[in-house]
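Asks: Sequence and predicted model, in that order:
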Amino acid sequence: MKRTNLRALFDPESIAIIGASPDDQKIGGRPLSYLQKYRYEGKIYPINPKYKEINDLKCFPDIKSVPEEIDLAIIAVPKSIVLETFKKCADRKVRSVVIFSAGFAEVDEEGKRLQEEISLIAEQNNVSVLGPNCLGMFNVKKSVYGTFSTIIEDEKPLLSNIGFVSQSGAFGSHVFTLARQHKIGFSYFVATGNECDVDVADCIQFLAEDPGTDVIACYIEGTKDGDKLIEALKLARKNKKPVIALKVGKTDVGMKAALSHTGSLVGSDDVFDTVFKQNGVYRAETIEEFLDVTYAASKLPFPKGNRTAVFTVSGGVGIMLADQLSANGLTLPETPEPVKEKLRDILPIAAVQNPIDTTAQISYMPTLLEDFMESVLSSGEYDSAVVFLGFAGLKLDSLNDRIETLVKMKDRFKDIPQIAVTINSETSRQIFSDAGLYVSDDPSRAVTVSKALLYFAGQQEEENEEVYLPNKDIFGLSTVLTEYGSKKILKQYGIPITEEKLARTAEEAVQYANEIGYPIVLKGMSPQILHKTEKGLVILNVKDNEEVREKFGILKTIIQQTNGAEFEGVLIQEMLKNDSVEMVVGSKKDPIFGQIVLVGLGGIYIEVLKDVSMRKAPVSVREAEKMIHELRASPILHSYRGKQPYDVEELSKLISQFSHFIVSQEEKLLEVDLNPVMVFTKGQGIKVADGLMTLEKQVIHS
């Protein structure tokens, strides 16, 4: 459910500090000190029965004695009195609360019980609660500092258009400190702690709607509510605010550590990866990448395409950049011939083929870089630029010339992101920052940033498609579905299946075989035997009536001789003879995000090659086609060596329709496996040759 009361938490007009102290080295003293030191303009109410006055402010004995309305209360008291204190805040109609105190769900069962009681009271009284066990938050523009962290002790945080939310206070402090060293500021900093109420998704939603935030950075260990997180990410994408995530908990060890740290469900890392990609989130692997990409997204436009121009003072670095850019999906188009001639006129010894080597003459010809960049970028053949300047950042006597050129080029080519690369000192980094320029210390990091900007440029909102789904009970009293039962259901949802009928006698089998037409396939059906091939219950290429009678008897005997197996019948199925590729389309129910649809190469290959593309269901036909193209094996489906292409269009429609089906039966379906799906040549369509559904639990009818 969308939060509507977060403004009181993140942009309060009045703040009460419960457990306030005149000692700015104490947890209750730091937020008071910061609010005064950095000139918070709202009202501050210190609360502590030991004092009449703190730091020239009237001090109140308890929250109920404050006469005015309170947007935010900061609770900085021992764990033993947190619940009692919070109840008083709720009774007092305080709109939001930050709880610094630790010792709750992260510690033991008693702490978990106390935390659950806080959650319940918060919900009943519509109070937004950040924490417990949290470092707090700050809003730089309004000088709201609801934190006890020492990271802002010496200087006020820098203001920028980046909102940062972290499920770990220590991680957040580390990133904040690194960011400040690189002259990167924030609009908001939030550490969510145990997330008894306000969680990372709520914070993303708030930042997605905040006019002062253009980029959202988040450190995530897990989430208790997958749907809420997805809605927040969708809102950020809709509002064109790129999200950069550092998600930990990839390995079993990491997942256990994350669970014990935040109490959030961690879930499958592959599914998190899928959800991020599906919603336009860039996933960083390291803190360095996290900061680089976040800062670049806040400073640079996104490119119109993947064509990159490289300017370099080193031929060797130019070659390295060319290799790495190409490996990351960017191209280095050849310099147009008229431009080459211009460049040779300017500097005959220059290497004018992209990557363009300005040579060391850049140090002796003040306008050389400007003339080269102007000539190349004005050609209209390039979407982005990387400018390698060696150690220019360490030569302050000549740096201003480079800065002046780069500023001119930035202003002249506003739609072309330009990444300067040079070794920096603290002074030169400040000069670049003051000039509004993005600078990287390392060419390879510049490549990563280029890749990320291209990723954001390619993000589009997923279109909504209306899909017809029958609204009726489709499972009946079933608890386990055979292939026959599964495919009967799929057929109702417009999914093309093989022509088939279930025979309960040998004579029925012969009749159905003649109606379908030889050759045919026979499959023994039993709810207790779901893996038919292993039991010898699949017979291919049956060619006449006598063989049907004989094989029917064999299949029935196998089932009857299997302990506990019930004979449902023998499936008489058309034999698919046309040229085709076997694919698998399936689903699994993730405990956090619900139904996940997947596609891969069929048969045994999906298990051997692990070549699978996944999405959170449902997906559009266009998104389904993207899933197919992501597969390493996808070239098999396309035309090659004179072979006709296969029907990717119909396969995409199947994936989309299937994804809507599994969502419509979210509560009942645990897993569905359509394997194989036969994809015929283009224009010939597809057919599901086998399918199996596993139900979550018995469907009970009144």
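Replies: Arrived safely.
Asks: rest of the way, CA atoms for contacts and neighbours
Replies: OK.
Asks: Any chance you could list what contacts stretch 337-355?
Replies: 309-312, 318-319, 322, 332-335, 356-359, 368, 371-372, 375-376, 379 (CA atoms under 8 Å, 6 or more residues apart in numbering).
Asks: Could you check how far the residue nearest the centre of the chain is from D270?
Replies: For the chain, the residue nearest the mean C-alpha position is F276 (1.6 Å; CA atoms, centre = their mean). Look at F276 and D270: by CA to CA, to the nearest Å, they are 10 Å apart.
Asks: one step back: could you verify my assumption that the residue nearest to the centre of the chain touches A284?
Replies: No. Contact between F276 and A284 fails when scored by CA atoms under 8 Å: they sit 10.9 Å apart.
Asks: Can you give me the neighbour number for L477?
Replies: When neighbours are counted by other CA atoms under 10 Å, L477 registers 11.
Asks: Compute the distance between it and K697, please.
Replies: 11 Å.
Asks: circling back: SS state for the residue nearest to the centre of the chain?
Replies: helix (DSSP: H, G, I helix; E, B strand; the rest coil).
Asks: What residues does it make contact with?
Replies: 282-283.
Asks: Please, which helix or strand holds P46?
Replies: Using DSSP states H and E, the element containing P46 is strand 43-47.
Asks: How about A232, nearest residue that isn't a chain neighbour?
Replies: In space, and not counting its chain neighbours, A232 is closest to Q205: 4.8 Å by CA to CA, 6 or more residues apart in numbering.
Asks: That neighbour is in what secondary structure piece?
Replies: helix 200-209.
Asks: cool, and V570?
Replies: V570 belongs to strand 569-574, assigned by DSSP H and E.
Asks: helices and strands around that strand, which ones?
Replies: strand 500-503, helix 506-516, strand 520-525, helix 545-560 (3 or more CA pairs under 8 Å, 6 or more residues apart in numbering; DSSP states H and E).
Asks: Out of those, which one sits most buried?
Replies: Counting by mean count of other CA atoms under 10 Å, strand 520-525 has the highest mean neighbour count of those, with a mean of 26.
Asks: which parts of the helix holding Q205 are buried?
Replies: Buried residues in helix 200-209, defined by neighbour count with 16 or more other CA atoms under 10 Å: 200-208.
Asks: from those, which single one is nearest E507?
Replies: Proximity of the buried residues of helix 200-209 to E507 (CA to CA) peaks at A201, which lies at 61.0 Å.
Asks: Now do the contacts for the closest one.
Replies: A201 touches 228-229, 232-233, counting by CA under 8 Å, 6+ apart.
Asks: Next up, a structure to set beside the first:
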Amino acid sequence: MSDPIAPWLQALLRPKVVAVVGASDDPRKDAARPVRFLRKHGYAGSLYPVNPRRETVLGEKAWPSLSALPEVPDHVYIVTGTDRVEEAVVEAAGLGVKVATILADGFAETGPEGRAHQDRLVARARAGGMRLLGPNSMGAANIVDRVPFTTNAALETDSLVPGRLMALSQSGSLIGTLLSRGAARGIGFAHLVSLGNEADLDVGAIGEAAAALPEVDAFLLFLETLRRPERLAAFARAAHAAGKPIVAYKLGRSPEAQALAVSHTGALLGSDLAADAFFRDHGILRVDQFEALLELPALLNGRQPDPGRAGRPVAVVTTTGGGGAMAVDRLGGAGVALAGASPALREAVKAAHGLEVKGGRLIDVTLAGARYEVMKAVLDGLLDSGEYGAVVAAIGSSAQFLPERAVQPIIDCAGHGTPLAAVPLPQADRALAMLAAGGVAGFRTVESMADAVRAFLAWAPPRDLTAGIVPPDFGAVPAGATLDEAAGLDLLDRLGVPTVGRRLLGPDDPVPDGLDYPVVLKAVSADLPHKTEAGAVALGLADRAAVEAARDAMRARLMETAPSARLEGWLIQSMARGVGEALIGYRLDPEAGPVVTVGAGGIFAELYRDVAVRLAPVDPATARSMIAEVKGFAALDGWRGRPRGDLAALAEAVAALSRLGADPDRRVEEAEANPVIVGESGVVAVDALVRTAG
């Protein structure tokens, strides 16, 4: 039977022969660490320090070059200066080395010249069939097989805690943070990899291949950006197929990307909403608390995503009233629904133990102290009921001084189908260690607990973005242009988004007969993406004279507000009325790829930021779930007897616009209809803004 693990991944994580190019004999230097750490932690393979200026390095025989070695290494770590990296890459690739890791910086992160240098390294490596990790990588640490091939100072520790987690980090120092924080909690790792610049091997490529590793149960990602989202998506699909969850912690997006947007949609997505959509739609659990990155995998514990889980509440049981209230408060603030014990459970506990369990969202058994039988009876009843998405036990001071008594009933309740989490309120390291050993997810703070529970309940399987979606056929569009509104509305028509009735006039054309008054007059100009601010819109014009007067006034006003704008004509539109307004938008996000947005429309879109975002394209059912997330649409769903808007038609319009994401040529950078008038029957887009890719 063939090994399912890719040869380059074997060389990266399980090399039998390694070499360190530029290894230093000074134990205080970074370039000495790979040799020191490998020997300190018991590496059993062949180790070759390469340093032409020395006879020995840290007591090991030194070699003048890779070519002089008695055997070809599987994995070479290049720890030389930037100016000598390319020479080492060429030599390694020529010898048939499978993987080289580069420590040095000074490449793509420095600008165009550095980018060209980095691209040249990748080309040199690929010419010899070699994969690259880095540059700017602190290496890879295989804990289970004792191959700490890294420069990270956290490996100075005397012992390493093996486990079944794999960490992939775009920050080299963070692999040390994860390793040390995990060790303090008894949370171990199988592998940790510093990705650096991801010139070749990136989080997606490594993760997709590592999904087949039998020693890995889950993946932790520390991300600064989303590079090569298509590879990350492939990783997510492979991990889901293997039953191995991915938990991600991502830093915020840069404001520079926001500056590229001309639409409301683009401005809204200057935040992290597009990344949220990417993670959600690819089945990746995203956490906001760094601590939760380490703690959430224990809550998953072999479970799979279940969309039905999100509809069930969470129960909080506590032996500390204030601590339990903190847990309830944080969970509620994270959007998690809460419920107390059922009347049947309260009666059962009272009959068996004489304890009155109060109603309400917090199940407080403080008066019972740390009685094993009471806590276990309450937890068993909640976990067996099948009514809850998860159960949380908040433990008071007994967790610090009497952990055997306070924690044991929780541990003895492990193994139910309903997930169980525990959070000691005092500093209780022994209680957390007992919970970990007992197979119960323990959380050091209520904040990380609430963050993890929120992410767990929202966890869904990867969405098939292309199922049943027909790519758009909208003909040719000019490249790198902002379309005028008339052309933008025409594009929406071709996508299947309902648009307002309209007549397009040239700059000096007369007002035609037969208009259905009242009407709206707009100046047509690709240089006026936001017409309201420029005074290029007039509403409620009752007759021909009103249109002519408005046009003359608008022409004069634009000479003052936008003198450089090219006036291409006039658009006369029917007045559309409904029960509310919406914004629907599409954008080719620089990190996440194609995304679609729906939110409150008109001028309030950016003000309230009440929007839902998904990767594009979406089907109408997904669009309907997006609409349900927007608080402002409650007013269109019959709230307090108001007329109901046609939200099903709005969902169809969202799905139609999102088909831009299925365009293989990615010809549209962003497109928006704002506002879309939502009527009691049907919707109609009255304004369009489209920018094409350059």
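Replies: That came through fine. In this text, all values refer to a predicted model and were calculated from it rather than measured experimentally.
Asks: Could you report the TM-score for this superposition?
Replies: Overlay of the two chains. TM-score (TM-score structural alignment, normalised by the length of structure 2): 0.84; 674 aligned residues with a CA RMSD of 4.0 Å.
Asks: Pick the one among the buried residues of helix 200-209 of structure 1 closest to V584 of structure 1.
Replies: Taking the buried residues of helix 200-209 of structure 1 together and measuring to V584 of structure 1 by CA to CA, the closest member is A201, at 33.2 Å.
Asks: So what does the closest one match up with in structure 2?
Replies: In the superposition onto structure 2, A201 of structure 1 corresponds to G204 when matched by TM-score structural alignment.
Asks: just the helices in the stretch 1-150 of structure 1 please.
Replies: 7-10, 30-37, 82-91, 109-125 (DSSP state H, counting those that start in this stretch).
Asks: Tabulate those helices (JSON lines), appending distance to L670 of structure 1 and mean neighbour count.
Replies: Output for the helices of the stretch 1-150 of structure 1, formatted as JSON lines (distance: least, CA to CA, whole Å; neighbours: other CA atoms under 10 Å):
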{"stretch": "helix 7-10", "distance to L670 of structure 1": "39", "mean neighbour count": "22"}
{"stretch": "helix 30-37", "distance to L670 of structure 1": "49", "mean neighbour count": "22"}
{"stretch": "helix 82-91", "distance to L670 of structure 1": "40", "mean neighbour count": "18"}
{"stretch": "helix 109-125", "distance to L670 of structure 1": "29", "mean neighbour count": "16"}
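Asks: between these, which gets nearest to K643 of structure 1?
Replies: Among these, the nearest to K643 of structure 1 by CA to CA is helix 7-10 (60.6 Å).
Asks: and that closest one, how far from structure 2 on average?
Replies: Taken over the aligned residues, the distance from helix 7-10 of structure 1 to structure 2 averages 2.7 Å (mean CA distance after the TM-score superposition for structure 1).
Asks: Counting by contacts, list what that helix packs against.
Replies: Against helix 7-10 of structure 1 (3+ CA pairs under 8 Å, 6+ apart) you get strand 96-99, strand 136-139.
Asks: For it, which outside residues touch it?
Replies: Here helix 7-10 of structure 1 has contacts from 71-72, 95-97, 128, 137-139, 144, using CA under 8 Å, 6+ apart.
Asks: try stretch 386-405 of structure 1
Replies: Under CA under 8 Å, 6+ apart, the answer for stretch 386-405 of structure 1 is 308-314, 317, 363, 366-367, 369-370, 418-425, 428-429, 432, 435, 443, 446.
Asks: Make a PyMOL selection of the buried ones in those.
Replies: This is the PyMOL syntax for the buried subset of these, where burial follows 16+ other CA under 10 Å:
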select buried, resi 308+309+310+311+312+313+314+317+363+369+370+418+419+420+421+422+423+424+428+429+432+443+446
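Asks: Out of the contacts of stretch 386-405 of structure 1, which sit inside strands?
Replies: 308-312, 418-421 (DSSP state E).
Asks: what does V243 of structure 1 align to in structure 2?
Replies: Match for V243 of structure 1 (TM-score structural alignment): I246.
Asks: so who does that match touch?
Replies: 218-221, 236, 239, 283-285 are the contacts of I246 of structure 2 under CA under 8 Å, 6+ apart.
Asks: returning to that earlier point: right, and out of the ones in strands among the contacts of stretch 386-405 of structure 1, which lies closest to E508 of structure 1?
Replies: Nearest member of these to E508 of structure 1, counting by CA to CA, is T308, at 67.7 Å.
Asks: I'd say that closest one and E334 touch.
Replies: No. Using CA under 8 Å, T308 of structure 1 is not in contact with E334, being 10.0 Å away.
Asks: Give me the neighbour count for G564 of structure 1.
Replies: Count around G564 of structure 1 with other CA under 10 Å applied: 11.
Asks: hmm, I was thinking of D272 of structure 2
Replies: By other CA under 10 Å, neighbour count at D272 of structure 2 equals 15.
Asks: corresponding residues in structure 2 for stretch 178-185 of structure 1?
Replies: The aligned range for stretch 178-185 of structure 1 is 181-188, by TM-score structural alignment.
Asks: how close does the closest residue to V579 of structure 2 other than its chain neighbours get to P643 of structure 2?
Replies: Using CA to CA, 6+ apart and skipping residues adjacent in sequence, the residue nearest V579 of structure 2 is G679, 5.4 Å away. Relative to P643 of structure 2, G679 of structure 2 is positioned 9 Å away (CA to CA).
Asks: cool, E485 of structure 2 as well?
Replies: For E485 of structure 2, the distance to P643 of structure 2 - CA to CA - is 30 Å.
Asks: what's the answer for H264 of structure 2, then?
Replies: 27 Å.
Asks: A310 of structure 2 too?
Replies: 29 Å.
Asks: on that earlier part again, of the contacts of stretch 337-355 of structure 1, grab the buried ones for PyMOL.
Replies: Buried members of the contacts of stretch 337-355 of structure 1 can be picked out in PyMOL with the line below, counting by 16+ other CA under 10 Å:
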select buried, resi 309+310+311+312+318+319+322+332+334+335+356+357+358+359+368+372+375+376
